[in-house]
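*Asks:* build the 3D model from these lines:
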Amino acid sequence: MYSARVNADYRALLLHLSESEWLLVAVKHRGHVYENLDRLSYGINQVTGSIDYIDLEIVESGVLRKGRPPAAPAASSTAPAQPEPARERPLFADVTSQQMADLGVAEPLIPVVARLTSDEELLGLVEYAPRHTGEVLLRLRDVPYQQVLEEVTRPVEVKDVDPDDYQAAVERTDTAVITTDKDLESIIEERNFGRWKVFLHPTQKRLVTRRYSGPARTPAGS
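*Replies:* Purely as a prediction, here's the structure:
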């Protein structure tokens, strides 16, 4: 992963795919980039074959604090000991780490997922997680593992994924590949990163391009 200067305060994070191709994965404040470089995780998902990028610092220090009450003040040495509150049961206590991996949940996030205890934490994680991981976790909250495997993972599963072939992975990744310095400059100058986030996930694309015999409707989030 490479860091490219946007201005005095911000850096673009890029993956070098080939001599003339770069993959833009994020734009962050320079302080966050340099202080948390070892917490920026990326790799090829071994189920979907696409590229997963995760900022573990944001996930662990931010998401997991949501919905949790502030820590109680330290008890006085003369005060009677108070019983510790019962620990909340994790949302996905019945799903093993191997099952999470088989569903295509990004591997660096599996230990984090195991610690989720509220829907607020789950929604916070989904906001920063790779798209497929988010879809799996939201569906898994409502239906059994096997149903998620068949409905969400199987349709996008790729066989014989090469963990080092980023050229092949980028073709399966719904994001922007930058081929020239001019392309990168146009993104930075326009400051319109939102346009790079408008795309259809493979499961959505199948619904859009499918031929129907009559009217069709599918529910979707806002």
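
*Asks:* C-alpha from now on. contacts and neighbour counts both.
*Replies:* Noted.

*Asks:* out of everything not next to it in sequence, what's closest to the residue nearest the centre of the chain?
*Replies:* Taking C-alpha atoms, centre = their mean, the centroid of the chain lies closest to Ala129, which sits 1.7 Å from it. Leaving aside its chain neighbours, Ala129 sits nearest to Ile54 (6.5 Å; criterion: C-alpha to C-alpha, 6 or more residues apart in numbering).

*Asks:* tell me the SS of that neighbour?
*Replies:* strand (DSSP: H, G, I helix; E, B strand; the rest coil).

*Asks:* got the contact list for it?
*Replies:* Going by C-alpha atoms under 8 Å, 6 or more residues apart in numbering, Ile54 touches 40-42, 108, 128-130.

*Asks:* in TSV: the residues you listed, plus secondary structure and distance to Glu185.
*Replies:* Shown next, in TSV, are the contacts of Ile54 (DSSP: H, G, I helix; E, B strand; the rest coil; distance: C-alpha to C-alpha, whole Å):
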residue	secondary structure	distance to Glu185
Leu40	strand	24
Ser41	strand	25
Tyr42	strand	24
Pro108	helix	32
Tyr128	helix	25
Ala129	coil	27
Pro130	coil	26
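
*Asks:* another one to check against the first:
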Amino acid sequence: MDNHLKMDFRLADTFTDALARLPAQDQKAVKVSVMDLQLDPSAPGLQMHRITASKDPNFWSARVNRDIRLILHKTGASLLVAYVDHHDAAYAWAERRRIETHPRTGAVQIVEVRERVEEAQPDLARWWTPEEAPLSMVAEAPIRFLFDGLDDEVLLGVGVPEEWLTPVRRTVEDDFFDLAEHLPREAAEALLEYASTGRLQAAVPAAAEANPFEHPDARRRFVAFDNADELAAALEAPWEKWSIFLHPTQREVVARRYNGPAR
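*Replies:* Coordinates of the predicted model:
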């Protein structure tokens, strides 16, 4: 086995979340496919196809079995295992998302495409522009938007994607948790803290030349594997989130205490 990866190889927390929802037999097949993918991304058995309906041209699918598909984000320098699900659900997930570097924080994010959310959840989007607000609601008591007082720079500073600035500012309390499901997790966490306490702590911007995957927020969502043995050990370990997806300071402590994956 070649212990050196030919490109940066990462798993996303969206992948481990989805993997945990699959039956045990499918989970086993997925883990085998992930190892095959790391060893040889060009292996014909993976039957990789670009997802042409996605807004992100770097999303690909890879075959696990007749029904299960891996969703990959593939560039010349990196390969990210982003999601896994049954065929149609996996494709739909990729068609609604992009992976991009946030322009202010410098962290790489999985961003839902706003227009796809509006198509799927028109009730959630009813407040996002004034002309969309139902007249019957406008005539009632004044509407309190949770984040209406926060300007673009403040929201960008906590990782809100640019296309989600208006929806965030025009979110009412009853809709917040529905909206938060569509935001990058670091942005949703910061906004929840603000809604609960009135405090908003901006992320530390990365240097212009920094690797967006090395930003502290990104390191909580995406894990890189330096060699094949490390990946194999992780695939055999329990997939509980605490053992892999830690806050950066916690991860450093674990790295000092354990030689190999924590169990």
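
*Asks:* now stretch 82-90 of the second structure on the first structure. Mean distance?
*Replies:* Averaged over the aligned pairs, stretch 82-90 of the second structure sits 3.0 Å from the first structure after superposition, using mean C-alpha distance after the TM-score superposition for the first structure.

*Asks:* buried residues in that stretch?
*Replies:* 82-87, 90 (16 or more other C-alpha atoms under 10 Å).

*Asks:* filter those down to the ones in helices?
*Replies:* Secondary structure defined by DSSP state H assigns 87, 90 of the buried residues of stretch 82-90 of the second structure to helices.

*Asks:* can you put the buried residues of stretch 82-90 of the second structure in CSV and add distance to Leu39 of the second structure?
*Replies:* Converted to CSV, those look like this (distance: C-alpha to C-alpha, whole Å):
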residue, distance to Leu39 of the second structure
Ala82, 17
Tyr83, 19
Val84, 19
Asp85, 22
His86, 23
His87, 23
Ala90, 23
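
*Asks:* nearest to Leu150 of the second structure among the buried residues of stretch 82-90 of the second structure?
*Replies:* The nearest member of the buried residues of stretch 82-90 of the second structure to Leu150 of the second structure, counting by C-alpha to C-alpha, is Ala82 at 31.4 Å.

*Asks:* aligned partner of that closest one in the first structure?
*Replies:* In the first structure, the residue paired with Ala82 of the second structure is Val25, using TM-score structural alignment.

*Asks:* also Leu156 of the second structure?
*Replies:* Alignment note (TM-score structural alignment): Leu156 of the second structure maps to Ala101 of the first structure.

*Asks:* just the buried residues from the contacts of Ile54 of the first structure, in PyMOL please.
*Replies:* A single PyMOL command selects the buried members of these (16+ other C-alpha under 10 Å):
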select buried, resi 41+42+108+128+129+130
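
*Asks:* could you measure from Pro144 of the first structure over to Ile110 of the first structure?
*Replies:* Using C-alpha to C-alpha, to the nearest Å, Pro144 of the first structure is found at 18 Å from Ile110 of the first structure.

*Asks:* so Arg220 of the second structure sits right up against Thr249, yeah?
*Replies:* No: assessed by C-alpha atoms under 8 Å, Arg220 of the second structure is found out of contact with Thr249, at 10.2 Å.

*Asks:* ranges for the strands of the first structure?
*Replies:* Under the criterion DSSP state E, the first structure contains strands at 2-5, 10-16, 22-29, 40-44, 51-55, 177-178.

*Asks:* name the residues of stretch 227-241 of the second structure that are buried.
*Replies:* For stretch 227-241 of the second structure, burial by neighbour count (16+ other C-alpha under 10 Å) applies to 227-228, 231-232, 234-235, 239.

*Asks:* ok, now stretch 169-179 of the first structure?
*Replies:* 169-170, 172-175, 177-178.

*Asks:* closest to Glu19 of the first structure out of the residues you listed?
*Replies:* For those, the residue nearest Glu19 of the first structure by C-alpha to C-alpha is Ile178; the value is 11.3 Å.

*Asks:* count of neighbours near Glu157 of the first structure?
*Replies:* Glu157 of the first structure has 19 neighbours, counted by other C-alpha atoms under 10 Å.

*Asks:* quick check: closest non-adjacent residue to it.
*Replies:* Thr48 (4.8 Å).

*Asks:* surely that neighbour meets Gly104?
*Replies:* Yes: using C-alpha under 8 Å, Thr48 of the first structure makes contact with Gly104 at a distance of 6.6 Å.

*Asks:* now do the shared contacts for these two.
*Replies:* Thr153.

*Asks:* longest helix of the second structure?
*Replies:* helix 24-39.

*Asks:* tell me the helix or strand right after it.
*Replies:* The helix or strand immediately downstream of helix 24-39 of the second structure is strand 49-50, counting by DSSP states H and E.

*Asks:* tell me, that following strand lands on which residues of the first structure?
*Replies:* Going by TM-score structural alignment, strand 49-50 of the second structure sits over no part of the first structure.

*Asks:* can you show me the helices along the stretch 101-250 of the second structure?
*Replies:* For the stretch 101-250 of the second structure, the helices defined by DSSP state H, counting those that start in this stretch occupy 114-120, 135-138, 152-157, 165-169, 176-180, 185-197, 216-219, 228-236, 248-257.

*Asks:* nearest to Leu11 of the second structure, out of those?
*Replies:* Taking the helices of the stretch 101-250 of the second structure one by one with C-alpha to C-alpha, helix 228-236 is closest: 9.6 Å.
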